[in-house]
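>>> Dropping the sequence and predicted coords here.
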Amino acid sequence: MTPSPHQSTGTAITADDLPLDNSFAALPPDFHTRLMPTPLPAPYFVAASAKAAALVGLDARALAADDFVAVFTGNAVPARAQPLAAVYSGHQFGVWAGQLGDGRAILLGALPGPGGAPIELQLKGAGLTPYSRMGDGRAVLRSSIREYLCSEAIAALGIPTTRALVITGSDKGVMRETVETSAVVTRMAPSFVRFGSFEHWFYRDKPEQLRILADYVIANFYPELKDAPNPYKELLAEVTRRTARMIAQWQAVGFMHGVMNTDNMSILGLTLDYGPFGFMEAFDANHICNHTDQQGRYSYANQPQVGHWNCYALGQALLPLIGAVEDAQDALDVYQDAFARKTDELLHAKLGLSTIEENDTILFDAMFKIMHDNHVDFTLFFRGLARLRVDAPESDLPALDAPLRDQFIAREAFDAWAATYRARLRREHSVDAERAPAMDRVNPKYVLRNYLAQVAIDKAQHKDFSEIDKLLAVLERPFDEQPENAAYAALPPDWASHLEVSCSS
């Protein structure tokens, strides 16, 4: 175990010794409710992420011990914990939903992370809170596995995200569409403050609480903004910029969040709240991964504009602090440029282009059109693109192109685009042996396809958790070839077409 700032070399930490601190608990009482988690009967260990554990100086193997299982299920509370549920509000599917809050999540406190920066631990599924509304305060094993795997998979892809430390389970039944077993997933992030945390105070006309929250966020997470002429304007601008870049990264790997409500948007620009997410398979720009989203508000194509809309909602909430509408608009105007710049950077890297030409956008748009028209698998296409050669004889190109070309129904459309792409590569004197490995470093071979998660879930529901560990090990190295795990990069089987994910969890 790598010693952390709160451990001495050779000293194993116990669950009750966790040196938790909780800066959010120091906010006034109307920001949260102090309460204890609700225990689950006979909890058991399911899985733990070694990489997430290392961030807070823990050994993932130790988390299977009874004392850690009890803490991360909510059956025991460490001495220094200050458990609480936070209040917030939000827009859901574009409609003001009023007060929401942590309906099944309880914040224990924070441990020192890299460089001593605090990382909060939050139990999701730890029981009823005053904000549970009609819910039961529980999470089910199915959704907990999906969140755990995707949190760590997104982190491995280099996209800002909350992390998942550990899953514990219990045979206690909870009702969703059917009766399922309970689980708790421990999430990690520097902060779980959301856009909706600010909206809550704005719509309640509580400017002092709004200011307290903004000052807390700036002091703890954006200290460089504290002395700006208008720190609240700069806060909005930086959050907007981070959000735009994050969503550009989602788009570049075909990730769809599925429920981009303002209460699911992180004030730190992290991917937050994994529910009905999905990774694009057969490319359809209008694909909707969330079965509940009947109107397609959160489709793949809509994610960038919804992200911008959500930033406007945050800007509206911060307006009493920012002052002038023009200043808020200036801050929000960074979104389009930040998104465009990050998208352009990522697409050039994905196509192995080291220079920029005026007509590159035309090349990119044509590529997405033929992908859309032919429903090409998103991940396999970009991974295969690195194998397209420019230094081979023309007579050899049809055979060399075949694996990529055969993904297309309209092969002549691929041929026309590939010719344009090759000409572009040749203009910058691209070298196959140099370009291909660089492309492989940004185009993953392995992503969390729904059917892969479902296989792990099906086994786990019979108390076989081995596939969770195996799948996580694959997803932690998404850009490596891993020939021994090539089956995890395969197209989904026929039965997977019947899988649906929704807001139910």
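Alright, I've got the coordinates. Quick caveat: nothing in here was measured; it's all calculated off a predicted structure.
>>> C-alpha from now on. contacts and neighbour counts both.
Noted.
>>> so what does the strand or helix carrying residue 150 touch, helix or strand wise?
Using DSSP states H and E, residue 150 sits within helix 141-156. Packing partners of helix 141-156 (3 or more C-alpha pairs under 8 Å, 6 or more residues apart in numbering; DSSP states H and E): strand 163-175, strand 179-189, helix 450-460, helix 466-475.
>>> taking those together, which one is wrapped up most tightly?
Ranked by mean neighbour count, the helices and strands packed on helix 141-156 are led by strand 179-189 with a mean of 24 (mean count of other C-alpha atoms under 10 Å).
>>> Residue 501 and residue 293 touch, don't they?
No: the pair residue 501 and residue 293 fails to qualify as a contact (C-alpha atoms under 8 Å) at a distance of 10.2 Å.
>>> so what's residue 251 up against?
Counting by C-alpha atoms under 8 Å, 6 or more residues apart in numbering, residue 251 touches residue 300.
>>> Then residue 272?
Here residue 272 is in contact with 161, 162, 264, 265, 266 (criterion: C-alpha under 8 Å, 6+ apart).
>>> now the residue nearest to residue 351 when sequence neighbours are not counted: how far from residue 362?
Once flanking residues are discounted, residue 351 sits nearest to residue 439: 6.8 Å by C-alpha to C-alpha, 6 or more residues apart in numbering. Residue 439 is 20 Å from residue 362, where distance means C-alpha to C-alpha, to the nearest Å.
>>> Use this one as the comparison:
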Amino acid sequence: MHTLETLPFDNAFARLPEAFYTRLPPEPLPAPYLVAASQEVAALIGLDAAEVARPEFAEVFAGNALLPGSEPLAAVYSGHQFGMWAGQLGDGRAHLLGEIATGSGWEVQLKGAGPTPYSRFADGRAVLRSSIREFLCSEAMAALGIPTTRALSVVGSDAPIRRETVETAAVVARLAPSFVRFGSFEHWSARNKPDELRALADYVIDRFRPACRAATNPYDALLRDVGRRTGELIARWQAVGFMHGVMNTDNMSILGLTLDYGPFGFMDAFDAGHICNHSDDHGRYSYQSQPQIGHWNLYALGRALAPLIGPAAAVQAAIEESYAPAFESHFMDLMRAKLGLAQALPGDEDFIGETFGLLQQQHPDYTLFFRQLGRLPAQVDDASRAQADAPVRDLLIDRAAGDAWLALWPARLGAEGRPDADRQAAMNAVNPKYILRNWIAESAIRSARAKDFSEVAAVLACLARPFDEQPENERFAAPPPQWATGLSVSCSS
């Protein structure tokens, strides 16, 4: 294991031509203090757990001190925001320190570490609220098995930062194999820079997707790989009830990771049209729209890669033959598992559609519905059926309205004949009991603002085991309390 001073840096991205980034150090953060750190993520980069307790840890991950071998820089990219071309964007408040050369390699980036040439007149800072949200959700998603960037730490400061109100500053240290985005390719395509476009594509292929190099057209193979991974990622979002909130092309990872946690949300009472971002006036990024937007974003990426792939028909084929099949197949498999179905049988698509029809009509808590469903027996006599089904019926607006569905579900289970104990254990392994609800994040944020970081630590520990029964954390399994009904998040989150 390494100390802070002996972390081995490689910095492959910094070897790209200088047109891809601007080299500059982070801006120091006054009087930084540690809010939270993930020991699991520290282990990913081979950092000794004891290093987190050193005063130097907060200094380093606030951006106040540079580690030996790091080469801080801010990357340039462009993108579509809310469907409109936004032109040049870039790391406006993020500094890539470099890549830790351990295992598969992890880039370390400080988000909120001060202005860069891409800040567009902003201050380059992040606030404590948004930093805690990103830290907790990155780790919650990883524990749910959803591809994501990771978060090492949150370092705070009492420095005032104005957003919708005056808040305090913070920096979140986040990790990924790469932070290259769809918009990274759009940038060079829009500027008619084929050499830079090819250099970036070659970098991604050779470093992360070497199997694409063996294809007749490696760039076509890359687009297909991105399409497949993006389809599988969004299927996972939909299955767990996660909403990204701002699926701009500059927020889409070329590696198929969940990237840039801003106005995200997990579904409470189910509503397919739910918009988790109150800045999204037209509902472009609602829950039900996410699969379509993933498809749209891939076409934006495909247009950018067209000079390397060839005719529009080839680009279209690469997308259509990768994204939709991956999304549909993966989503169906995930929903079967959530419903306790081990086999794919004719009629499953209709049954899953009827399940979402029930959810939309009755608006039960999405997470609790599937968790409670895992408690029900498949077969009981008619006299005992109502009592057996009570944990699910109690979540519905009209309990009687669920009767038809609650008769269909045991019948579908009966087509497999799996023992209840096996099926229930399998359902509990895929239907989380604990998710990062907005009220849970808000509770941790309020405590942290009062310099009590124990709630952040408690939430982090709970969400690391989302499928386990945790009697000591039962409060985190509850739907929103009354005080939280008005909570909302926006692009400033």
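Nice, I can see it. All values reported here derive from a predicted model rather than from experimental measurement.
>>> Drop the TM-score for these two in here.
Superposed pair, TM-score by TM-score structural alignment, normalised by the length of structure 2: 0.98. Supporting alignment: 492 aligned residues with a C-alpha RMSD of 1.0 Å.
>>> Return the member of the contacts of residue 272 of structure 1 nearest to residue 386 of structure 1.
residue 161 (27.4 Å; C-alpha to C-alpha).
>>> how far away is the closest one from residue 374 of structure 1?
32 Å.
>>> ok, back up a step: need the contacts of residue 272 of structure 1 in CSV with secondary structure, neighbour count and distance to residue 366 of structure 1, can you?
What follows is these, written out as CSV (DSSP: H, G, I helix; E, B strand; the rest coil; neighbours: other C-alpha atoms under 10 Å; distance: C-alpha to C-alpha, whole Å):
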residue, secondary structure, neighbour count, distance to residue 366 of structure 1
161, strand, 24, 31
162, coil, 30, 34
264, helix, 23, 33
265, coil, 26, 32
266, strand, 24, 33
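>>> Between the residues you listed, which sits nearest residue 50 of structure 1?
Relative to residue 50 of structure 1, the closest of the contacts of residue 272 of structure 1 is residue 162; by C-alpha to C-alpha it sits at 15.0 Å.
>>> Tell me the residue in structure 2 aligned with that closest one.
Here residue 162 of structure 1 is matched to residue 149 in structure 2, going by TM-score structural alignment.
>>> Now do the same for residue 273 of structure 2: helix, strand or coil?
Classification of residue 273 of structure 2 using DSSP: H, G, I helix; E, B strand; the rest coil returns coil.
>>> Run through the residues that contact residue 325 of structure 2.
Taking C-alpha under 8 Å, 6+ apart, we find residue 325 of structure 2 in contact with 228, 231.
>>> So what does it match up with in structure 1?
Aligned partner of residue 325 of structure 2 by TM-score structural alignment: residue 337.
>>> Kindly provide the distance from that match to residue 442 of structure 1.
Using C-alpha to C-alpha, one obtains 22 Å as the distance from residue 337 of structure 1 to residue 442 of structure 1.
>>> Return the distance of the residue nearest to residue 118 of structure 1 when sequence neighbours are not counted relative to residue 151 of structure 1.
The spatially closest residue to residue 118 of structure 1, leaving aside those adjacent along the chain, is residue 112, at 4.5 Å (C-alpha to C-alpha, 6+ apart). Distance, residue 112 of structure 1 to residue 151 of structure 1, by C-alpha to C-alpha: 20 Å.
>>> Could you tell me where stretch 81-91 of structure 2 falls in structure 1?
Alignment of stretch 81-91 of structure 2 against structure 1: residues 92-102, by TM-score structural alignment.
>>> tell me which residues of the matching stretch are tucked away?
Across stretch 92-102 of structure 1, burial judged by 16 or more other C-alpha atoms under 10 Å covers 93, 98, 99, 100, 101, 102.
>>> same question, stretch 106-122 of structure 1
Applying a neighbour-count criterion of 16+ other C-alpha under 10 Å, the buried positions in stretch 106-122 of structure 1 are 106-113, 118-122.
>>> Likewise for stretch 283-296 of structure 1?
Within stretch 283-296 of structure 1, the residues that qualify as buried are 283, 284, 285, 287, 288, 289, 290, 291, 292, 293, 296, counting by 16+ other C-alpha under 10 Å.
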